[in-house]
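1. missing the sequence, but the structure's below:
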């Protein structure tokens, strides 16, 4: 096993960072790693907003359910779908891309592009000894985040990534058994899938029981079913349309 794979397999979310800021050279290197990720049809349909202003971090923390590590980290990145630069490029060429940008396919492409770039950045950061955590709760109020970051139309903030030197060493959460994720040639039958889920429920219940000294014993299946009973952030459809997406 090489060092790259070992870095990936050792991933865990870090939620407490030392106060050491990332220097400009490291930030630039991480962004270059992000840009090296694959991109659909060379569109590069994402933007990365780097946030090192303490007051701005605190404002983003307020959006993100008051999670302290949004403000207290070495550096904070916000990954966005970005077709604004494409619209500017098209106007320069005397064209208009609105119909394409407003399509569902464009939304998917931008989301995938941004996610691939972010994962490259995180792996690069972890290879340098930093820790990271993704912040999806920025979508609690994507309009407010857009205002704070002065995002133009045809951009959408998707998630943040906090980076810094770890100040704790959390346990590694067990992932689903490979058989529940990796299907050979066709999707696994439900009876087999259910057995894998039942085994995973027991394993994750034991993990949380040990991690919390018995304060929590809910396994993954129970947790996911409970938290997904009601859809979240239903305002996003209207927000996306306001930002010139999802018109088709």
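-> Structure received. Being a predicted model, the structure only gives us computed values, none of them experimental. Residues are numbered from 1 along each chain as shown.
2. For the rest of this, base every contact and every neighbour count on C-alpha atoms.
-> Fine.
3. now the helices for this structure?
-> Along the chain, counting by DSSP state H, helices occupy 3-9, 24-35, 54-63, 84-92, 98-101, 104-127, 142-148, 190-211, 220-227, 236-242.
4. tell me the most buried of those helices?
-> Ranked by mean neighbour count, the helices of the chain are led by helix 104-127 with a mean of 20 (mean count of other C-alpha atoms under 10 Å).
5. ok and that helix relative to helix 24-35, angle-wise?
-> Following axes from the mean of the first three to the mean of the last three C-alpha atoms, to 10 degrees, one obtains 140 degrees for the angle between helix 104-127 and helix 24-35.
6. For helix 104-127, name the packing helices and strands.
-> helix 3-9, helix 24-35, strand 46-51, strand 75-82, strand 131-135, strand 155-164 (3 or more C-alpha pairs under 8 Å, 6 or more residues apart in numbering; DSSP states H and E).
7. rewinding a little: as TSV, the helices of the chain with distance to residue 46 would be great.
-> Conversion of those to TSV gives the following (distance: least, C-alpha to C-alpha, whole Å):
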stretch	distance to residue 46
helix 3-9	23
helix 24-35	10
helix 54-63	19
helix 84-92	9
helix 98-101	13
helix 104-127	5
helix 142-148	14
helix 190-211	35
helix 220-227	29
helix 236-242	15
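8. which residues does the closest residue to residue 222 other than its chain neighbours contact?
-> Spatial nearest neighbour of residue 222, excluding adjacent residues (C-alpha to C-alpha, 6 or more residues apart in numbering): residue 201 at 7.6 Å. Residue 201 is in contact with 219, 220, 221, 222, counting by C-alpha atoms under 8 Å, 6 or more residues apart in numbering.
9. Structure two is appended below for comparative analysis:
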């Protein structure tokens, strides 16, 4: 007898990144429910170290699309959100409460990043439950100073990711993930399943890239990853974080 999956689990397993959207707007009631769902994401010590910027201004959209690497769907999506790690509000509270504000630890950067990412994932899952699709925009970190200036982000904040949302105009093929045995460990980390299974996964990914309906290319996952990690990426992020008040001690 086949095991029937809960609707939410099936929804999550069906996820695809949507980059082409119809002109159908997202109504305000649906939008607000998506944001309410984002707020219910877990938060370390109830810090809630994030804010969400809903970007509707066309000029700001154009700026963010450009700094994110020319990603046109940032312009075209009915909804574009920027998830910001936010400790400005906590500095304000500490000033009002006449308390020290110990923000220098790298742990705080991790807390803010995790809080923002969990809220973003909740928002995407909620949107998908309403029949929308979306794609996360990591390119929002390409030029963080430009994003800060565009959105008037205060000290003790930094942009973590963007999120495009809307009704899908096209649903792409689902990209294969690493096999479960290559990412799931019991009690201790075991390298062998990854070493033994990498070639098969490379073949699966190469077939996917060669046969998918758009942007076909000939590359394996290992080659893609080795090319990715051969380059320094976003080297200004550390300096930017320091400028924003995070000493990373």
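-> Thanks, I have it. This is a predicted model, so every value here is computed, not measured.
10. rewinding a little: for residue 110 of the first structure, find the nearest of the helices and strands packed on helix 104-127 of the first structure.
-> Among those, strand 75-82 comes nearest to residue 110 of the first structure, with 4.8 Å by C-alpha to C-alpha.
11. helices or strands next to the closest one in the packing?
-> strand 46-51, helix 104-127, strand 155-164.
12. Now it on the second structure. Mean distance?
-> Following superposition, strand 75-82 of the first structure is found to deviate from the second structure by 0.5 Å on average (mean C-alpha distance after the TM-score superposition for the first structure).
13. returning to what we had before: dump the helices and strands packed on helix 104-127 of the first structure to JSON lines, plus distance to residue 190 of the first structure.
-> Listed next are those as JSON lines, based on distance: least, C-alpha to C-alpha, whole Å:
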{"stretch": "helix 3-9", "distance to residue 190 of the first structure": "28"}
{"stretch": "helix 24-35", "distance to residue 190 of the first structure": "37"}
{"stretch": "strand 46-51", "distance to residue 190 of the first structure": "37"}
{"stretch": "strand 75-82", "distance to residue 190 of the first structure": "35"}
{"stretch": "strand 131-135", "distance to residue 190 of the first structure": "31"}
{"stretch": "strand 155-164", "distance to residue 190 of the first structure": "32"}
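14. Out of these, flag the one nearest residue 210 of the first structure.
-> helix 3-9 (21.6 Å).
15. corresponding residues in the second structure for that closest one?
-> The alignment of helix 3-9 of the first structure onto the second structure (TM-score structural alignment) covers residues 7-13.
16. That stretch against the first structure, how far on average?
-> Looks like 0.5 Å for stretch 7-13 of the second structure (mean C-alpha distance after the TM-score superposition for the first structure).
17. returning to what we had before: which one of the helices and strands packed on helix 104-127 of the first structure lies nearest to residue 149 of the first structure?
-> strand 46-51 (7.7 Å).
18. Could you name the helices and strands sitting against the closest one?
-> Using 3+ C-alpha pairs under 8 Å, 6+ apart: strand 46-51 of the first structure touches strand 75-82, helix 104-127.
19. in the second structure, what residues pair with that strand?
-> Strand 46-51 of the first structure maps onto residues 50-55 of the second structure, going by TM-score structural alignment.
20. which residues sit against stretch 236-248 of the first structure?
-> 98, 101, 102, 103, 104, 107, 142, 143, 153, 154, 155, 156.
21. Out of the helices and strands packed on strand 75-82 of the first structure, which gets nearest to residue 69 of the first structure?
-> strand 155-164 (7.1 Å).
22. Give me the mean deviation of that closest one from the second structure.
-> Mean for strand 155-164 of the first structure is 0.4 Å (mean C-alpha distance after the TM-score superposition for the first structure).
23. For residue 153 of the first structure, see how far away the residue of the first structure most remote from its centre is.
-> Distance from the C-alpha centroid of the first structure peaks at residue 94, with 34.9 Å (C-alpha atoms, centre = their mean). Per C-alpha to C-alpha, to the nearest Å, residue 94 of the first structure is found 19 Å from residue 153 of the first structure.
24. Please apply the same query to residue 142 of the first structure.
-> 12 Å.
25. Alignment lookup: residue 79 of the second structure to the first structure.
-> By TM-score structural alignment, residue 79 of the second structure lines up with residue 75.
26. Go ahead and confirm its match touches residue 52.
-> Yes - using C-alpha atoms under 8 Å, residue 75 of the first structure is in contact with residue 52, at 5.8 Å.
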